[in-house]
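Engineer: Here is a sequence with its predicted model. Questions after.
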Amino acid sequence: MQHKSVTTDVLDIAYLDYGAPDGWPCIMGHGFPYDVNAYAEAAQILAQAGARVLVPWLRGYGPTRFRSASTLRSGEQAALGADLLAFMDALEIDRAIVGGYDWGGRAACVVSVLHPERVVALVSGNSYNIQNIARSMEPASPPEEAALWYQYLFHNERGRSALERNRRGFARQLWAMWSPTWRFDDVTFDRSAVSFDNPDFVDVVIHSYRHRYALVEGDPAYAAIEAKLAAQPPVRVPTIAIDGDSDGVNPGTAHHARKFEGFFERRVFTGAGHNLPQERPAEWAQAVLDVRKAAAKP
């Protein structure tokens, strides 16, 4: 499938476009270390149900490119949210269902809390996906800490060098650990792995995993957004939140329910790991259809 591209102030954002141009808008975001292929099946299902499904490559992935060499290669949550909003503006999409998991889910949550007038409804892998950076240095349980080994590795220059030298090796290791029941093959992995060859991939990833622990400064262009996110604002748009019961990096988010106001439903995909839409495309697509129906109710 040939990708398209749209220009914003900061990026040339590459994306896949499924369905009729006049379909109801649905924007889905991928995570780290994945890409747009996470939605290859789910997007087709939604397109057949009347949606226009837009799946962009995040900054630092695939054909998406920064427009200026001087722009900080930030992976902070505010930047991801700003990119999603700019993507909607560039395509003249007033309102859409937004969703995603991991980084893409974080971008969808950011837009949902700060610009609810632009969001019809939200599908969020791992629920309230906005980082509480002020509390990022509070320790978790030993199993949770062990699962975050890659983040701590990326905090130092050994980690940067390791990722630079073996992007695909680290990505494949994380795929296997985070989705232990998902039997993906070489073809499936390689189809996504080409997105990690983006020249900005390492810089964006390293910045993301350092900024969330307040180890590096963010891009001043997004400081006002980060200040709003620091208040941990609630999600007020209709939401279906999803966890996989075999997720090797996230232990579950049932305790996030208090962060949602209005229609909220949490679903658990049995036997699924972290890459929810690619492991369970039909169930993910159904969640989108169901939350759209919920949002339409008076």
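Structural biologist: Arrived safely. Residues are numbered from 1 along each chain as shown.
Engineer: From here on, just use CA atoms for contacts and neighbour counts.
Structural biologist: Noted.
Engineer: Can you tell me the SS state at Pro63?
Structural biologist: Under DSSP: H, G, I helix; E, B strand; the rest coil, the three-state class of Pro63 is coil.
Engineer: and it, what is it in contact with?
Structural biologist: If you count contacts by CA atoms under 8 Å, 6 or more residues apart in numbering, Pro63 has them with Ile13, Ala14, Trp57, Ser195, Asn198.
Engineer: Might you report the residue contacts of the third one?
Structural biologist: I take that to be Trp57. Shown in contact with Trp57 (CA under 8 Å, 6+ apart): Ile13, Ala14, Tyr15, Gly29, His30, Asp35, Val36, Pro63, Thr64.
Engineer: At which residues are the strands of the chain located?
Structural biologist: Per DSSP state E, the chain carries strands over the ranges 4-7, 11-18, 24-29, 51-56, 65-66, 96-100, 119-125, 239-244, 264-269.
Engineer: How about residues contacting the longest one?
Structural biologist: The reference is to strand 11-18. Strand 11-18 has contacts (CA under 8 Å, 6+ apart) with 1-7, 36, 43-44, 47, 51-59, 62-67, 83, 87.
Engineer: packing partners for the longest helix seen in the chain?
Structural biologist: Using DSSP state H to define each element, the chain has its longest helix at helix 281-296. If contacts are counted by 3 or more CA pairs under 8 Å, 6 or more residues apart in numbering; DSSP states H and E, helix 281-296 sits against helix 40-48, strand 119-125, strand 239-244, helix 276-279.
Engineer: Among these, show me which one is buried the most.
Structural biologist: The highest average neighbour count among those, using mean count of other CA atoms under 10 Å, belongs to strand 119-125 at a mean of 28.
Engineer: Report the inter-axis angle for that strand versus strand 96-100.
Structural biologist: Using axes from the mean of the first three to the mean of the last three CA atoms, to 10 degrees, the inter-axis angle of strand 119-125 relative to strand 96-100 is 10 degrees.
Engineer: helices or strands next to strand 119-125 in the packing?
Structural biologist: strand 96-100, helix 102-114, strand 239-244, helix 281-296.
Engineer: Select, out of these, the one closest to Ala272.
Structural biologist: strand 239-244 (4.6 Å; CA to CA).
Engineer: Contacts for the closest one, please.
Structural biologist: Contacts for strand 239-244 (CA under 8 Å, 6+ apart): 121-127, 252-253, 260, 263-274, 276, 287-288, 291.
Engineer: Pull out the buried members of those residues.
Structural biologist: Among the contacts of strand 239-244, those scoring as buried are 121-127, 252-253, 260, 264-269, 272-274, 276, 287-288, 291 (criterion: 16 or more other CA atoms under 10 Å).
Engineer: Included below, for side-by-side comparison, is a second structure:
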Amino acid sequence: MQQKSVITDVLDIAYLENGPPDGWPCILGHGFPYDVHAYAEAAPLIAQAGARVLVPYLRGYGPTRFRTATTLRSGEQAALGADLLAFMDALGVARAVVGGYDWGGRAACVVSVLHPERVIGLVSGNSYNIQNIARSMEPASPPEEAALWYQYLFHNERGRRALERNRRGFARQLWSMWSPRWAFDDAIFERSAASFDNPDFVDVVIHSYRHRYALVAGDPAYAGIEATLASQPPICVPTIAIDGDSDGVNPGTAHHARKFEGFFEHRVFAGAGHNLPQERPTEWAQAVLDVREAAERSAA
């Protein structure tokens, strides 16, 4: 894959591109704490089917940079969605298959909700990935609460300092806990861990995990988007949603089916944890191809 960059109003977004420049557009987003290499194997498989696969580094990761020092280093869901839309606009991509998991999946869901005319189809790790911030203080079951320990740590300044001092250590701990059956090695981890050296990584991460619990204000520039997302609108574009049956942070999202209108399919990747495209690249690539085919059938 070739690394390139594009300028938007807020960011200089670095991205990897694979496939013919005139191929059908496919944009895939990574999660926290991962990076574009989550698609190192899946992207070429999709490109072989004629796609132009674009994998951007999210704000706060890798070579992506904010254009001004005064921009709030927000990690809120509205900002991630706005970044994805701006990325499409900057590259002149009118419509694309979009997909992702964790933060990247959230961005894809936001664009699918707000701008369905720009989305051919959606592949979403953990299904309906839009946060219900108004209900964020409602407690979950003890096992679910235990899995979110890192989020609660990031709510205080001790957590900020811990992440700043040991970004790789925390990321590797989460990789191991969230994907207990994934036998990644040091080289695979370090390839992605370099992205956490971005100077805005800590600020963006901390803001993300505080904003989703309404503990800090969002960027006023995205207030309108957050207001729309607060109503938890349904996703109407053709969608394939995916869970891993060994996901150490998300217990499963089959119950999200009611949040989708139109073509919807829920798949479970056996033995996979949270980092779905990197753990199961062939199955992920097939889901992208399948949702595009389903979208073509729906449009016929």
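Structural biologist: Nice, thanks for sending it over. Everything numeric here is computed off the predicted structure, so don't read it as measured data.
Engineer: TM-score, when you put one on top of the other?
Structural biologist: In this superposition the chains share a TM-score of 1.00, using TM-score structural alignment, normalised by the length of the first structure; 298 aligned residues with a CA RMSD of 0.4 Å.
Engineer: Among the helices and strands packed on strand 119-125 of the first structure, which comes closest to Asn156 of the first structure?
Structural biologist: Closest to Asn156 of the first structure of those, according to CA to CA: helix 102-114, at 21.0 Å.
Engineer: Return the mean post-superposition distance for that closest one against the second structure.
Structural biologist: When the second structure is superposed, helix 102-114 of the first structure averages 0.1 Å from its matched positions, counting by mean CA distance after the TM-score superposition for the first structure.
Engineer: Just give me how far that helix sits from the chain centre.
Structural biologist: Relative to its parent chain, helix 102-114 of the first structure has a centroid offset of 7 Å by CA atoms, centre = their mean, to the nearest Å.
Engineer: ditto for stretch 114-130 of the second structure
Structural biologist: 11 Å.
Engineer: Check stretch 178-185 of the second structure too.
Structural biologist: Going by CA atoms, centre = their mean, the spacing between the C-alpha centre of stretch 178-185 of the second structure and its chain's C-alpha centre is 19 Å.
Engineer: and the counterpart of Ala108 of the first structure in the second structure, how many neighbours does it have?
Structural biologist: The pairwise alignment with the second structure assigns Ala108 of the first structure to Ala108, based on TM-score structural alignment. Residues near Ala108 of the second structure, counting by other CA atoms under 10 Å, number 31.
Engineer: One more: Ala257 of the first structure?
Structural biologist: Neighbours of Ala257 of the first structure using other CA under 10 Å come to 15.
Engineer: Please apply the same query to Met137 of the second structure.
Structural biologist: Other residues near Met137 of the second structure come to 11 when the count uses other CA under 10 Å.
Engineer: Also the one 10 residues further on?
Structural biologist: Under the neighbour criterion other CA under 10 Å, Ala147 of the second structure is assigned a count of 16.
Engineer: Distance to Arg183 of the first structure for the strands of the first structure - can I get that in TSV?
Structural biologist: Converted to TSV, the strands of the first structure look like this (distance: least, CA to CA, whole Å):
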stretch	distance to Arg183 of the first structure
strand 4-7	30
strand 11-18	25
strand 24-29	22
strand 51-56	24
strand 65-66	32
strand 96-100	21
strand 119-125	20
strand 239-244	15
strand 264-269	16
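Engineer: Select, out of the ones you listed, the one closest to Tyr152 of the first structure.
Structural biologist: strand 119-125 (22.7 Å).
Engineer: so how much does that closest one differ from the second structure once superposed?
Structural biologist: Looks like 0.2 Å for strand 119-125 of the first structure (mean CA distance after the TM-score superposition for the first structure).
Engineer: Run the contacts of Pro63 of the first structure past the second structure and keep the common ones.
Structural biologist: Using both residues aligned by TM-score structural alignment, their matches' CA atoms under 8 Å, the second structure keeps these contacts from the contacts of Pro63 of the first structure: Ile13, Ala14, Trp57, Ser195, Asn198.
Engineer: For the stretch 51-200 of the first structure, just list every one of the helices.
Structural biologist: 77-90, 102-114, 142-147, 149-153, 157-165, 167-178, 186-193 (DSSP state H, counting those that start in this stretch).
Engineer: Would you mind finding the most buried of those?
Structural biologist: Of those, helix 102-114 is the most buried (mean count of other CA under 10 Å), at a mean of 27.
Engineer: same for that helix, what does it pack against?
Structural biologist: Packing partners of helix 102-114 of the first structure (3+ CA pairs under 8 Å, 6+ apart): strand 24-29, helix 77-90, strand 96-100, strand 119-125.
Engineer: Include distance to Arg167 of the first structure when you put these into TSV, please.
Structural biologist: Below are these laid out as TSV (distance: least, CA to CA, whole Å):
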stretch	distance to Arg167 of the first structure
strand 24-29	20
helix 77-90	21
strand 96-100	22
strand 119-125	24
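Engineer: just so I know, which of these lies nearest Val187 of the first structure?
Structural biologist: Across these, Val187 of the first structure has its closest neighbour in strand 24-29 (21.5 Å, CA to CA).
Engineer: Show me what the closest one packs onto, helices and strands only.
Structural biologist: strand 51-56, strand 96-100, helix 102-114.
Engineer: Take those and write them to JSON lines, including distance to Arg160 of the first structure.
Structural biologist: Converted to JSON lines, those look like this (distance: least, CA to CA, whole Å):
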{"stretch": "strand 51-56", "distance to Arg160 of the first structure": "25"}
{"stretch": "strand 96-100", "distance to Arg160 of the first structure": "26"}
{"stretch": "helix 102-114", "distance to Arg160 of the first structure": "19"}
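Engineer: Gly224 of the second structure versus Ala230 of the second structure, what's the distance?
Structural biologist: Computed as CA to CA, to the nearest Å, the Ala230 of the second structure to Gly224 of the second structure distance reads 10 Å.
Engineer: do Tyr150 of the second structure as well
Structural biologist: From Tyr150 of the second structure over to Gly224 of the second structure (counting by CA to CA), the distance is 29 Å.
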